[in-house]
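**Q** The sequence and its predicted three-dimensional model are supplied below.
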Amino acid sequence: MSELSKKRIRKFKSIKRGYYSLILLTLLYLLSFGLEFLANNKAILVRYEGQWYFPTFAYFPANTFGGVNSAEPDYRELQQRFEQEAAGNMVILPLIPYSPTESLLDLPGSPPHPPSWEHPLGTDDRGRDVFVRLLYGFRISLSFGLQVTFFSLLLGVFIGALQGYYGGRFDLTVQRMIEIWATVPQLYLVIIISSIFEPSYLWLLLILIVFGWMGMTFYIRAEMYREKSKEYVQAARALGASDMAIIFKHILPNSLVPVITLAPFTLVGNIFALTALDFLGFGLPAPTPSWGELMGQGMGNIYSYWLSLSPISALFLTLLLVTFIGEAVREAFDPKSLNSLIYE
């Protein structure tokens, strides 16, 4: 790692709001992959007649634990039964013993239920715990945004690098194709595809990727035009380096500042895009936990304030953290501070 890169990292760490936002968001995202052990209606561990079972990883019918049928047992009821029998059997449930897709039909009244001690953010119009759905929605939204951002930037960098390096007729042809493709209405295409096929995670991922790469090509193209005329590129050509080696080994590492600084803001846009599609009904299929779907429920149940307030707050805080990270990265890579970083 170069000395300049080390100084940029130190500068990023000195911007506390961005540095701590990165730590917090990374920690929350990593913890979200263990949600099945935190919020789930399946037991983490069952001990029955001296045998140990792990229902989180495998399906066990009710008759495995002394039930009368082959359906999956209600582990909350099974825990109560074992406690009453006091026969040495036990069930260890997650901290929040509810699934994001489970309708709680035993609650008094009709859904959506208001917040309570047992369900701090209430339930939605199908009786599902809102807090649990928010937690799973965070993992889905951030994973989706990261994947779209990564593949969009990868495609945009590749095409932009080829445009800028080869230039001429090739650059002009690709640029006209990009301009034509950019005129295709993305929302209408999503609506058409959703009317023909059932929308899925993969479909939405592909659609946003094929429309999300074009903006990055402009930045990388300009950087390539600027860098390819420099002496180290001429030296690489004189030494017999191939075009691909010159582009991706020599020029591209010196042209990635726009990618690094724009990536967090691209992530914000992709998370918001998924939420908007879910809100409009063209997003992830039911019963996938989704912030946009909860907002849509809030519009249909205007007096159930928790259905709107909860996902809006979660989306706001997530996008705020990502924006703080983006601002800190942009400031750390600001060309105006380059001289001060070098001579610091």
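**A** That came in fine, so what should we check first?
**Q** going forward, measure contacts between C-alpha atoms and count neighbours the same way
**A** Fine.
**Q** And the closest residue in space to residue 260 that isn't next to it in sequence, how far from residue 79?
**A** Closest residue to residue 260 apart from its sequence neighbours, by CA to CA, 6 or more residues apart in numbering: residue 329 at 7.5 Å. Counting by CA to CA, to the nearest Å, the separation of residue 329 from residue 79 is 49 Å.
**Q** Structure two is appended below for comparative analysis:
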Amino acid sequence: MHLDHSVETQRTVRTKKKVKRSPKAKRQERAFWLFISPWVIGFICFTGGPIIASLFLSFTSYDIVSSPIWVGLGNYIHLFSDFLVLKSLSATAFYALLAVPFTIILGLLLAILLNQKVKGQAFFRTAFYAPSIISGVSVAFLWSWLLNPDFGVVNSLLKQLFGIDGPNWFNSTNWVIPSMALMQLTAVGGTMVIFLASLQQLPKELYESAALDGAKGWAKFIHITVPLISPVILFNTIIAIIGSFQIFTQAYVITQGGPDWHSYFYVYYLFDTAFSQYRMGYASALAWVLFIIIFVLTMLSLFVSRRLVYYEYENK
């Protein structure tokens, strides 16, 4: 008993010694908070503050000019009877169903191609990534010219190569959403780079072992590549879902929500409500509903992927 008490006393003394910090550690901590303080202050003032203000305004009727009037859940109740909410959500969901798989599949294919040892590899990587850093407004104008039904390059090529008349793209109710999804061709660079980085970390020994067992290219891709990069696929999918539900610039620049409300996306409706109609309270409610939708979709993606995603640390 005496020995056990002595051991416990020694442990307590060592723990206290560990907790006690040196003057140097204290100076380093102060320096840390000093250097990080601009970010903390900026986050509180320009991000945290507006978030809290938006939550408060979502329970009010506010038009910027007059003081906010408390309406409780009135804005949220009105959402269920608002035709434009359903219309904009359906347009956004349709776009997401097209854009997310297109972005993931195209990004992965480009990453696989650019992971090969070919001449001019660095040039091609830069060329495919560069368009993704261009301003969204510039890209929207570019695509509006490319897909113009009268003098656009795409319709001209379709006519000359295949002898068919191209669709009316952004002016057609059937083609406006697919046209928006097609614009992801110039935005897939970020997804491609993340896939490329993950592919470069894969162990070559697994591929060599599979080759000895007679596995070919497709079998290696399905049974080795896809499982090993499945966490990256999940990450890129979630990012693509979030981005697709925030689509705004393309519709604002090219179609202004048309034709016949078919590209009137949810964020476009939110913007229109806030800065054209000055219904800031209702717009704040729309913003929080969008946050809830994205949060639920993210959690659902994580839940569904539990049995589909391979994590190396779980198998050690």
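**A** Alright, I've got the coordinates. On a predicted model such as this, the values are computed, not experimentally measured, just so you know.
**Q** Just give the TM-score of the two.
**A** Put the two chains on top of each other and the TM-score (TM-score structural alignment, normalised by the length of the second structure) is 0.54; 213 aligned residues with a CA RMSD of 3.8 Å.
**Q** quick one on the thing from earlier: after the helix or strand harbouring the residue nearest to residue 260 of the first structure comes which helix or strand?
**A** Using DSSP states H and E, residue 329 of the first structure sits in helix 305-332. Next along the chain after helix 305-332 of the first structure, taking DSSP H and E as the criterion, comes helix 338-342.
**Q** and that following helix, which residues are buried?
**A** Buried residues in helix 338-342 of the first structure, defined by neighbour count with 16 or more other CA atoms under 10 Å: residue 341.
**Q** I'd like to know which elements it is packed against.
**A** Packing contacts for helix 338-342 of the first structure, counted by 3 or more CA pairs under 8 Å, 6 or more residues apart in numbering; DSSP states H and E, involve helix 3-14.
**Q** quick one: the helix it packs on aligns where in the second structure?
**A** Following TM-score structural alignment, helix 3-14 of the first structure has no partner segment in the second structure.
**Q** about what we covered before: in this structure the residue nearest to residue 260 of the first structure contacts residue 261, no?
**A** Yes - Residue 329 of the first structure is in contact with residue 261 according to CA atoms under 8 Å; the separation is 5.8 Å.
**Q** can you give me the strands in the stretch 1-150 of the second structure?
**A** Here the stretch 1-150 of the second structure has its strands, by DSSP state E, counting those that start in this stretch, at 60-61, 69-70.
**Q** okay, those strands, which one's buried deepest?
**A** Greatest average neighbour count among those goes to strand 60-61 (a mean of 22), per mean count of other CA atoms under 10 Å.
**Q** Now do it: which range of the first structure does it align onto?
**A** Going by TM-score structural alignment, strand 60-61 of the second structure lines up with nothing in the first structure.
**Q** for stretch 7-25 of the second structure, same thing?
**A** Stretch 7-25 of the second structure covers no residues of the first structure once aligned (TM-score structural alignment).
**Q** Report the distance from that stretch to the chain centre.
**A** Centroid separation between stretch 7-25 of the second structure and its chain, computed with CA atoms, centre = their mean, to the nearest Å, is 45 Å.
**Q** ok, now stretch 198-215 of the first structure?
**A** So, by CA atoms, centre = their mean, the centroid of stretch 198-215 of the first structure is 13 Å from its chain's centroid.
**Q** which residues touch that stretch?
**A** 144, 147-149, 151-156, 178, 182, 186, 190, 193, 270, 282-285 (CA atoms under 8 Å, 6 or more residues apart in numbering).
**Q** quick one on the thing from earlier: which one of residue 329 and residue 261 of the first structure is surrounded by more residues?
**A** residue 329 (25 against 20; other CA atoms under 10 Å).
**Q** residue contacts, that one?
**A** Residues near residue 329 of the first structure by CA under 8 Å, 6+ apart: 12, 18, 260-261.
**Q** Tell me the one of these nearest residue 162 of the first structure?
**A** Proximity of the contacts of residue 329 of the first structure to residue 162 of the first structure (CA to CA) peaks at residue 260, which lies at 19.1 Å.
**Q** I'd like to know how far that closest one sits from residue 295 of the first structure.
**A** Remark: distance between residue 260 of the first structure and residue 295 of the first structure (CA to CA) = 32 Å.
**Q** quick one, which of these two is more surrounded?
**A** More neighbours surround residue 295 than the other of residue 260 of the first structure and residue 295, with 23 against 15 (other CA under 10 Å).
**Q** Please name the nearest non-neighbouring residue to that one.
**A** Spatial nearest neighbour of residue 295 of the first structure, chain neighbours left out: residue 308 (5.0 Å); criterion: CA to CA, 6+ apart.
**Q** what sits against the one you found?
**A** 294-299.
**Q** And it? What does it align with in the second structure?
**A** Counting by TM-score structural alignment, residue 308 of the first structure lines up with residue 283 in the second structure.
**Q** Repeat that for residue 175 of the first structure.
**A** So residue 175 of the first structure corresponds to residue 125, using TM-score structural alignment.
**Q** burial of its match, as a residue count?
**A** 19.
**Q** Just to check, it is in contact with residue 114?
**A** Yes - the pair residue 125 of the second structure / residue 114 is scored as a contact, 6.4 Å apart, by CA under 8 Å.
**Q** Which secondary structure state is assigned to residue 46 of the first structure?
**A** Under DSSP: H, G, I helix; E, B strand; the rest coil, residue 46 of the first structure falls in the strand class.
**Q** For the residue nearest to it when sequence neighbours are not counted, give its distance to residue 45 of the first structure.
**A** Spatial nearest neighbour of residue 46 of the first structure, excluding adjacent residues (CA to CA, 6+ apart): residue 91 at 4.6 Å. Going from residue 91 of the first structure to residue 45 of the first structure by CA to CA gives 6 Å.
**Q** The two: which is more packed in?
**A** Set residue 91 of the first structure next to residue 45 and count neighbours by other CA under 10 Å: residue 91 wins out with 22 against 16.
**Q** Would you quantify the distance from the more buried one to residue 48 of the first structure?
**A** 9 Å.
**Q** Would you mind listing which of the contacts of stretch 198-215 of the first structure are buried?
**A** Buried members of the contacts of stretch 198-215 of the first structure, scored by 16+ other CA under 10 Å, are 144, 148-149, 151-156, 178, 190, 193, 270, 282-284.
**Q** Return the residue of the first structure aligned against residue 186 of the second structure.
**A** Match for residue 186 of the second structure (TM-score structural alignment): residue 211.
**Q** just the helices in the stretch 151-300 of the second structure please.
**A** 153-162, 176-182, 189-199, 204-212, 217-220, 226-228, 230-244, 249-250, 266-275, 280-304 (DSSP state H, counting those that start in this stretch).
**Q** check the fit of the last one onto the first structure and give the mean distance.
**A** I take that to be helix 280-304 of the second structure. By mean CA distance after the TM-score superposition for the first structure, the fitted helix 280-304 of the second structure averages 3.8 Å away from its aligned residues in the first structure.
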